[in-house]
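Trainee: Quick one, fold the following:
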Amino acid sequence: MSFRPLDPTKYPQLLNEKVSTVSALFADLQLPKPEVYPSPAEHYRLRAEFRIWHEGDSFFYAMFDPAEPRVPVRIDHFPTASRTICELMEPLRQALGEQLVLSKRLYQIDFLSTLSGDTLVTLIYHRRLDDEWQAAAQTVAAKFNIQIIGRSKKQKLVLGRDYVLEQLPVDGQHYAYHQYEGGFTQPNGEVNAKMVSWAKARCGQNPHTDLLELYCGNGNFTIPLASHFRRVLATEISKTSVKAAHENFAMNAVHNAVMLRMSSEELTSALNKERSFRRLADVDLDSYAIDTVFVDPPRAGLDEASRAFIARFPRIVYISCNPETLHRDLEILTKSHAAKDFALFDQFPYTHHMECGVFLIKKGVI
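Mentor: Below you'll find the model as predicted:
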């Protein structure tokens, strides 16, 4: 089978090979030599999802090899996941197995953890959950000091909270985040902290100018970068992420950031004065003195209008989860901007995926 266990001893070699491959992709753009930020070789992933495979009266965690998608691969040890998840997996399996009301028609278990140790477990069933299930699950939640969510078709029961609390350490400071079940969060916490630190260093101190951030998620970058600027204008389309961002701004006493629930394309259109939006009725866009744009788009990269729009600004900090679409966007952006820094962040070790960071300054601007 092509599904193989993780081998930490091979990580340095695999990372070097991946760095060479990604660097070769950008060779035609003559970017600076990349700074490489490795991941821990194991226990790096703060999220994990497992199917539950039942055999008689027992069950086990399972994953499926794409080469043999019908054959479950039993998972008893999963060093890819955070230590918090790894240490919880077997005791939780045993506790659920001791009560039929908790194991009956249990289909999947999702784990969400943080660097600070907070953990949320979602139990997904092929049956409706009742008061008996809730009482039993409450006991398990208390035993392990975790949050539990029960899900079935058209049903969601939250025992405690439906989010975890992260305390992200960056440059000697901790930033607090609510990270909601089902919402996007960076999966590799330690590499995420390195990405935030890198972005902060590129932004510098700008007390008289403003930052525009597209695709801001739950404020992962917005909050640490807010202290570098007079104000931040941020946009995000996900309702869950917008809710989390507002809560995270409050927890971190960030008062100079405005969050808009709209797509980057819509905000670009508004800033270009092509369209007006009711959501912007109380926002004076003309009052912003934007000189830096931060973007962290989805794998599709920037759309054509957004790419052309951000090219107007003196400085661009671009975080990308897809080197191919980043290359496409840089082919255009490097016509107006010079790439001053290039970084590779290994968010997903042992895979071909690589997170990239590029800092661009408009040509002719010192």
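
Trainee: Please count neighbours and contacts with C-alpha atoms only from this point.
Mentor: Noted.

Trainee: number of nearby residues for Val358?
Mentor: Neighbourhood size, Val358 [other Cα atoms under 10 Å]: 23.

Trainee: mind listing the helices in the stretch 1-150 of the chain by residue range?
Mentor: Applying DSSP state H, counting those that start in this stretch to the stretch 1-150 of the chain gives helices spanning 11-25, 83-97, 100-103, 131-144.

Trainee: and Tyr288, which of the ones you listed is closest to it?
Mentor: Each of the helices of the stretch 1-150 of the chain was scored for nearness to Tyr288 using Cα to Cα, and the closest is helix 11-25 (36.4 Å).

Trainee: how distant is the closest one from the center of its chain?
Mentor: 22 Å (Cα atoms, centre = their mean, to the nearest Å).

Trainee: Need the contact partners of the helix or strand hosting Ala270.
Mentor: For Ala270, the host element (DSSP states H and E) is helix 264-271. Outside helix 264-271, the residues that touch it by Cα atoms under 8 Å, 6 or more residues apart in numbering are Leu214, Tyr215, Thr235, Glu236, Arg275, Ser276, Phe277, Leu285, Asp303, Ala305, Ser306, Phe309.

Trainee: are any of the residues you listed buried, and which?
Mentor: Among the contacts of helix 264-271, those classed as buried by 16 or more other Cα atoms under 10 Å are Leu214, Tyr215, Thr235, Glu236, Ser306.

Trainee: for comparison, sequence B:
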Amino acid sequence: MINRDPAAYTAQLHEKQQRLTELLAPFGAPAAQVFASPREHYRLRAEFRLWREGGQQHYAMFEAGDNRTPILLEQLPIAGEQINALMPRLKSAWQASRELSRKLFQVEFLTTLSGDALITLCYHRPLDAAWQQAAEQLAQALGVSIVGRSRGKRLVVGRDHVQETLTVAGRSFTYRQPEGAFTQPNGEVCQHMLGWACDALGARDDDLLELYCGNGNFTLPLATRVRKVLATEISKSAVHAALANLADNAIDNVALVRLSAEELTQALNGVRPFRRLAGIDLASYDFGTVFVDPPRAGMDPDTCELTRRFQRILYISCNPQTLAANIAQLNDTHRIVRCALFDQFPWTDHMESGVLLERR
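Mentor: From the prediction side, this is the model:
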């Protein structure tokens, strides 16, 4: 349950700020700018298992490490208001339809600040034309897209993505967010992250290298601040979404290649060529800044060494421990000039943070 006491939230956020301060203190970091979250209805994604009790299927969640003791739910206060509005309507629909409920074991909601919604229904059975017809009726009734998943098969009713609109520095950017792909769960805090990153980068007349670009979440607004961008991402679905997002927003100064950060490091070091870089003239770039938003493991040592070449390193982290480890590797050549705490996951110990490092 959410603690609705504002003082409790403030205390927890202060504790996170203190932890980040302690982690970055060895590197002489300035005070962190803190971006708070709404205390409830902040999650735009939610995933539920279904649990049968009293002859009915209920939304259920489980404590970490315990998949036998369900917590049955009718509402989820941390989830967005749109998810909470859809939950009882979807439950009524599957209770009234054998085609929708038979061997349904998991439900996922994906929504946006702009009001779009997609529901994924997961089954332990093949999906057929009868299910498709029932799903089409449900999608129309709820005003959403629906994706049905069973082993080796995916059926889409409507679109397989949602459309989001985020406003950064007074400009609106539209994003296709595919079903099953990573998106930032806290839309309000995501806008703060994008705004902070753009402000930290500033308006520049050189180029940006972006690693781990995903669906272009940061790429779109950052591209408006530099001459041109070379962005990399290894996930095919994320690359397709990023290319669509660049086109939808008429951003034409970004070259996107499907390479991992490790592969790009090898390419820039001349270790091996990559056909996926055909047509990309690396020598034409005047990189001043590298932007990284790595997974929880942080940057591997070789990629970390690659970032050392740049005048500026703009780093968004979902794991402050690996952030500190990477900064320790870079500390002899770069210093932290700005840092921030983004409370993407209130009421948890999780922290998202950002730092701007500049060459000493």
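
Trainee: re earlier: the second structure: matching residues for the helix holding Ala270 of the first structure?
Mentor: Mapped onto the second structure using TM-score structural alignment, helix 264-271 of the first structure spans residues 261-268.

Trainee: Distance from that stretch to the middle of the chain?
Mentor: 23 Å.

Trainee: for stretch 260-268 of the second structure, same thing?
Mentor: Chain-centre distance of stretch 260-268 of the second structure: 22 Å, with Cα atoms, centre = their mean.

Trainee: what's the farthest-apart pair in the buried ones among the contacts of helix 264-271 of the first structure?
Mentor: Most distant of those, by Cα to Cα, are Glu236 and Ser306, 13.9 Å apart.

Trainee: residues in contact with stretch 8-17 of the second structure?
Mentor: Residues outside stretch 8-17 of the second structure that contact it (Cα under 8 Å, 6+ apart): Asn3, Ala32, Val34, Ala36, Arg39, Leu341, Asp343, Pro346, Trp347, Asp349, Met351.

Trainee: Check stretch 317-337 of the first structure too.
Mentor: 22, 25-26, 29, 199, 202-203, 292-302, 307, 311, 353-363.

Trainee: In the second structure, what stretch matches that stretch?
Mentor: Aligned using TM-score structural alignment, stretch 317-337 of the first structure spans residues 314-334 in the second structure.

Trainee: Filter the contacts of helix 264-271 of the first structure down to just the ones in strands.
Mentor: Leu214, Thr235, Glu236 (DSSP state E).

Trainee: Redo these as JSON lines? Include distance to His337 of the first structure.
Mentor: Listed next are these as JSON lines, based on distance: Cα to Cα, whole Å:
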{"residue": "Leu214", "distance to His337 of the first structure": "18"}
{"residue": "Thr235", "distance to His337 of the first structure": "23"}
{"residue": "Glu236", "distance to His337 of the first structure": "25"}
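
Trainee: Closest to Leu260 of the first structure out of the residues you listed?
Mentor: Nearest to Leu260 of the first structure among these, counting by Cα to Cα, is Thr235 at 4.7 Å.

Trainee: Aligned counterpart of Leu76 of the second structure in the first structure, please.
Mentor: Residue pairing (TM-score structural alignment): Leu76 of the second structure is matched to Phe78 of the first structure.

Trainee: What's the match for Gln30 of the first structure in the second structure?
Mentor: When the second structure is aligned by TM-score structural alignment, the residue opposite Gln30 of the first structure is Gly28.

Trainee: Spell out for me which residue occupies the centre of the first structure.
Mentor: Nearest to the geometric centre of the first structure sits Gln186, at 2.3 Å (Cα atoms, centre = their mean).

Trainee: That one - that's part of a helix, no?
Mentor: No. Under DSSP: H, G, I helix; E, B strand; the rest coil, Gln186 of the first structure falls outside any helix and is assigned coil.

Trainee: Tell me the counterpart of it in the second structure.
Mentor: Gln186 of the first structure maps onto Gln184 in the second structure, with residues paired by TM-score structural alignment.

Trainee: Now the nearest residue to its match once chain neighbours are set aside: which helix or strand?
Mentor: Closest residue to Gln184 of the second structure apart from its sequence neighbours, by Cα to Cα, 6 or more residues apart in numbering: Cys190 at 6.5 Å. For Cys190 of the second structure, the host element (DSSP H and E) is helix 187-201.

Trainee: list the buried ones in that helix?
Mentor: Using 16+ other Cα under 10 Å as the test for burial, helix 187-201 of the second structure gives 187-198, 200-201.

Trainee: for stretch 316-332 of the first structure, same thing?
Mentor: Buried-residue list, stretch 316-332 of the first structure, by 16+ other Cα under 10 Å: 316-327, 329-330.

Trainee: What is the neighbour count of Glu87 of the first structure?
Mentor: Look at Glu87 of the first structure: counted by other Cα under 10 Å, it has 13 neighbours.

Trainee: Under the alignment, what does it map to in the second structure?
Mentor: With TM-score structural alignment as the criterion, the equivalent of Glu87 of the first structure in the second structure is Ala85.
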